[in-house]
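1. Sequence first, predicted coordinates after that:
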Amino acid sequence: MKNQEGLRYPSIDNLLKKIDSKYKLAYTSAKRAKKIREEEYVAVTPKCSKPVGQALEEILEGKIEIDFEEN
């Protein structure tokens, strides 16, 4: 899905305001997408049809919380 500016939705810039690293974002969205496929439950009304997009929408809406350990 594209927004008015022609960029992909959800915007990476907006997602990085929720999770401070592209690597953490990829990890989190992949883990959540797997759960979405298994449980067939999404915590938001999704605009995206694929589980990874739905997971990113949940992150953007603040429905996903994850703690990363600092070494």
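-> Sure, I can see it.
2. C-alpha only now, for contacts and for neighbours.
-> Noted.
3. Can you get me a residue count around the residue nearest to Leu25 when sequence neighbours are not counted?
-> Leaving aside its chain neighbours, Leu25 sits nearest to Ile19 (6.0 Å; criterion: CA to CA, 6 or more residues apart in numbering). Ile19 is surrounded by 17 other residues when neighbours are defined as other CA atoms under 10 Å.
4. Below is structure B, check it against A:
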Amino acid sequence: MRQPSLDVLMDQVDSKYTLVVVTAKRARSFMEDGNSEGVNKGIKPVSLALEDIAQGKIRYERTREGIK
């Protein structure tokens, strides 16, 4: 499985920091479930998370607009 390019991923999120946080949370959810078909096939959870983000399956919401 090839990981999506950074250009495709950045179209889905607003910053690289957000990309890292969303990817980490999604990968953790794959590891906690353990019964995902991709994880069972030997594909790493981070790769699956990046693929989900690139396909637009993951949504996120920023709770604050910055430090005031």
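-> Yep, that arrived. Because the structure is predicted, anything quoted here is derived from the model rather than measured.
5. TM-score for this pair?
-> Laid over one another, the chains give 0.78 as their TM-score (TM-score structural alignment, normalised by the length of the second structure), with 62 aligned residues with a CA RMSD of 2.2 Å.
6. what do we get in the second structure for the residue nearest to Leu25 of the first structure?
-> Taking TM-score structural alignment, the alignment pairs Ile19 of the first structure with Val13 from the second structure.
7. That match contacts Val20, doesn't it?
-> No: shown here, Val13 of the second structure and Val20 do not form a contact pair, counting by CA atoms under 8 Å, at 10.0 Å.
8. Next, work out how far apart the nearest residue to Gly34 of the second structure once chain neighbours are set aside and Thr23 of the second structure are.
-> Distances taken as CA to CA, 6+ apart place Asn40 nearest to Gly34 of the second structure, at 7.7 Å, with adjacent residues excluded. Counting by CA to CA, to the nearest Å, the gap between Asn40 of the second structure and Thr23 of the second structure amounts to 19 Å.
9. So which of those two has more stuff around it?
-> Thr23 (22 against 10).
10. where's the more buried one, which helix or strand?
-> Counting by DSSP states H and E, the element that carries Thr23 of the second structure is helix 16-33.
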